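Student: the sequence isn't on hand, but the structure is:
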């Protein structure tokens, strides 16, 4: 193959598959960024990539870190694309659109953040006002090939829109969406799902729970209670449910306990920071205690608010 033809072939390969791009495209990308800044009111991160044959005619464009727009894509309107997103070959984004971090828009997918007015029948649709509620995709949303998303739709985080779907309404996080008109056919999370709240007992024990409260979490294998307590004299951490007590023995060599000596603020006393990571069965309430040499201290309660079973 003639060298010029091979160069053109390699450039087309990058334009269609931007994940293959290398540093040799940097000069060209700087030129593209400058053209789009001037003509499409674009703010494009230096780590982003725009194919030279992408069709970008925006009133406003933001393209975040490590995001890309591939060959043949059409981008017009007021479009915000956050970090680590991909708009693939011949996708079409028009109107007011917001993509969260990590979104994937597959080839030939269309997202329309506007609509034609059509209420009146005495004049042509083309002569009626344009409306725009906008389309919002949360973080980590995958839009399949040939899917269509219409104006006014919001899609929650971590959702999947199946190829060929026509999405006319909003859906919550973790949805798997398919059909025409699209329906929520499944939840990506493992069941049961549960919401817990934390009730503090205002004890002398310093503590923190590294857990999710007040939103749904998967409890398929039980509830993972994770966090740490800090005190100069703790022998055990005890988790009580309605049926049994779980003793996280500080002095045992157990994988669910980690100890770290720290100095408390404004004190010369060495405290022990006890980290715990313990899975217990699903229960309506978990009473969390710290057992010292002399006392059993009620630290907090974790209370079940709601459960959903598949």
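Tutor: Happy to help now that I have it. Remember, it's a predicted structure, so these values are computed and weren't measured experimentally.

Student: rest of the way, CA atoms for contacts and neighbours
Tutor: Will do.

Student: pretty sure residue 188 sits against residue 172.
Tutor: No. If you go by Cα atoms under 8 Å, residue 188 and residue 172 don't touch, sitting 11.2 Å apart.

Student: common neighbours of these two, please.
Tutor: The contact sets of residue 188 and residue 172 overlap at residue 159 (Cα atoms under 8 Å, 6 or more residues apart in numbering).

Student: helices of the stretch 51-200 of the chain, residue ranges please.
Tutor: With DSSP state H, counting those that start in this stretch as the criterion, the stretch 51-200 of the chain has no helices.

Student: which residue is the nearest non-sequential neighbour of residue 303?
Tutor: residue 285 (4.5 Å; Cα to Cα, 6 or more residues apart in numbering).

Student: go through the longest strand anywhere in the chain and flag the buried ones.
Tutor: Counting residues, the longest strand found in the chain (DSSP state E) is strand 296-308. Buried residues in strand 296-308, counted by 16 or more other Cα atoms under 10 Å: 297, 298, 299, 300, 301, 302, 303, 304, 307.

Student: hold the first one in mind and look at this next one:
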């Protein structure tokens, strides 16, 4: 059975998935167990010439997809988490120092993320005031970052956002809505500053 078929089988069998989740994920630490992390090179896709620095925290269980394109780099002290959705990174892309990426996230080719950026498709549910927030689970909305995008230091990209091709996100921006192609956005919340 191929990897995609196995992933589909797990999605179709909640009981089997719970068992595998227990065996794969450390429930307290919310990351793959040590023996699963040793096997990561066998189930992660890493393109030719790509590099992930040794200090990167790869929270990538095998039941979700992680793919790093050709000649792409994930810099030191970054955290990549695909436990709730796939993380796909294109070719010739640089993920800067101390970034956090929580799937489902798709990042295009020739993208540059500076330092301290958070890209998250995950949000905690909190609407039911009769339950604690940690009892209400999580929800996800995919994030898509197009090709040839530059994101400045300490920016935050929130769930459901699509950033168009050849866009620039200013340092410190909090992006809550889609960013059109060929624009520069900045501020909290981010707004279009100019068109390119």
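Tutor: Okay, I see it. Please read all numbers here as calculations on a predicted model, not as lab measurements.

Student: work out the TM-score between the chains.
Tutor: Here the superposed chains carry a TM-score of 0.75, computed using TM-score structural alignment, normalised by the length of the second structure; 154 aligned residues with a Cα RMSD of 1.5 Å.

Student: pick out the most distant pair among the buried residues of strand 296-308 of the first structure.
Tutor: Farthest apart among those by Cα to Cα are 297 and 307. That separation is 28.9 Å.

Student: for the residue nearest in space to the middle of the first structure, what are its contacts?
Tutor: Most central in the first structure under Cα atoms, centre = their mean is residue 139, positioned 3.4 Å from the mean C-alpha point. Contact analysis of residue 139 of the first structure by Cα under 8 Å, 6+ apart lists 99, 100, 101, 102, 103, 156, 157, 158.

Student: and what of residue 183 of the second structure?
Tutor: Here residue 183 of the second structure is in contact with 166, 167, 168, 192, 193, 194, 195, 196 (Cα under 8 Å, 6+ apart).

Student: which of these show up in the first structure as well?
Tutor: Shared with the first structure under both residues aligned by TM-score structural alignment, their matches' Cα atoms under 8 Å, the contacts from the contacts of residue 183 of the second structure are 166, 167, 168, 192, 193, 194, 195, 196.

Student: which of those residues tops the neighbour count?
Tutor: residue 168 (27 neighbours; other Cα atoms under 10 Å).

Student: residue in the first structure paired with that one?
Tutor: In the first structure, the residue paired with residue 168 of the second structure is residue 160, using TM-score structural alignment.

Student: same check, this time on residue 186 of the second structure
Tutor: Per TM-score structural alignment, residue 186 of the second structure is aligned with residue 178.

Student: quick one: the residue nearest to residue 156 of the first structure when sequence neighbours are not counted from residue 112 of the first structure, how far?
Tutor: Nearest residue to residue 156 of the first structure in three dimensions, chain neighbours excluded: residue 173, at 3.7 Å (Cα to Cα, 6+ apart). According to Cα to Cα, to the nearest Å, residue 173 of the first structure and residue 112 of the first structure sit 20 Å apart.

Student: what about these two, which has more around it?
Tutor: Set residue 173 of the first structure next to residue 112 and count neighbours by other Cα under 10 Å: residue 112 wins out with 23 against 20.

Student: I'd assumed residue 98 was in contact with the more buried one.
Tutor: No. Between residue 112 of the first structure and residue 98 there is no contact under Cα under 8 Å: 11.0 Å.

Student: give me the common contacts of these two.
Tutor: Joint contacts of residue 112 of the first structure and residue 98 (Cα under 8 Å, 6+ apart) are 134, 135.

Student: can I assume residue 14 of the first structure sits in a strand?
Tutor: No. Going by DSSP: H, G, I helix; E, B strand; the rest coil, the assignment for residue 14 of the first structure is helix, not a strand.

Student: the contacts of residue 183 of the second structure: which two are farthest apart?
Tutor: For the contacts of residue 183 of the second structure, the farthest-apart pair by Cα to Cα is 166 and 193; their separation is 14.3 Å.

Student: reduced to three states, what does residue 40 of the second structure come out as?
Tutor: Assignment for residue 40 of the second structure (three-state DSSP): helix.

Student: would you mind finding the match for it in the first structure?
Tutor: Structural alignment (TM-score structural alignment) places residue 40 of the second structure against residue 36 in the first structure.

Student: next, work out how far apart its match and residue 27 of the first structure are.
Tutor: Residue 36 of the first structure sits 15 Å away from residue 27 of the first structure, going by Cα to Cα.

Student: out of these two, which sits in the busier spot?
Tutor: The residue with more neighbours, out of residue 36 of the first structure and residue 27, is residue 36; 19 against 9, by other Cα under 10 Å.

Student: okay, now the nearest residue to that one once chain neighbours are set aside: neighbour count?
Tutor: Once flanking residues are discounted, residue 36 of the first structure sits nearest to residue 42: 5.5 Å by Cα to Cα, 6+ apart. Here the count is done by other Cα under 10 Å, and residue 42 of the first structure has 23 residues near it.

Student: for residue 226 of the first structure, same thing?
Tutor: Neighbour tally, residue 226 of the first structure, other Cα under 10 Å: 16.

Student: just give me the match in the second structure for it.
Tutor: Counting by TM-score structural alignment, residue 226 of the first structure has no partner.

Student: helix, strand or coil for residue 226 of the first structure?
Tutor: strand.

Student: residue 94 of the second structure -> the first structure?
Tutor: Match for residue 94 of the second structure (TM-score structural alignment): residue 86.

Student: ok, residue 75 of the second structure next?
Tutor: Using TM-score structural alignment as the criterion, residue 75 of the second structure maps onto residue 70 of the first structure.

Student: many thanks, I have nothing further to ask.
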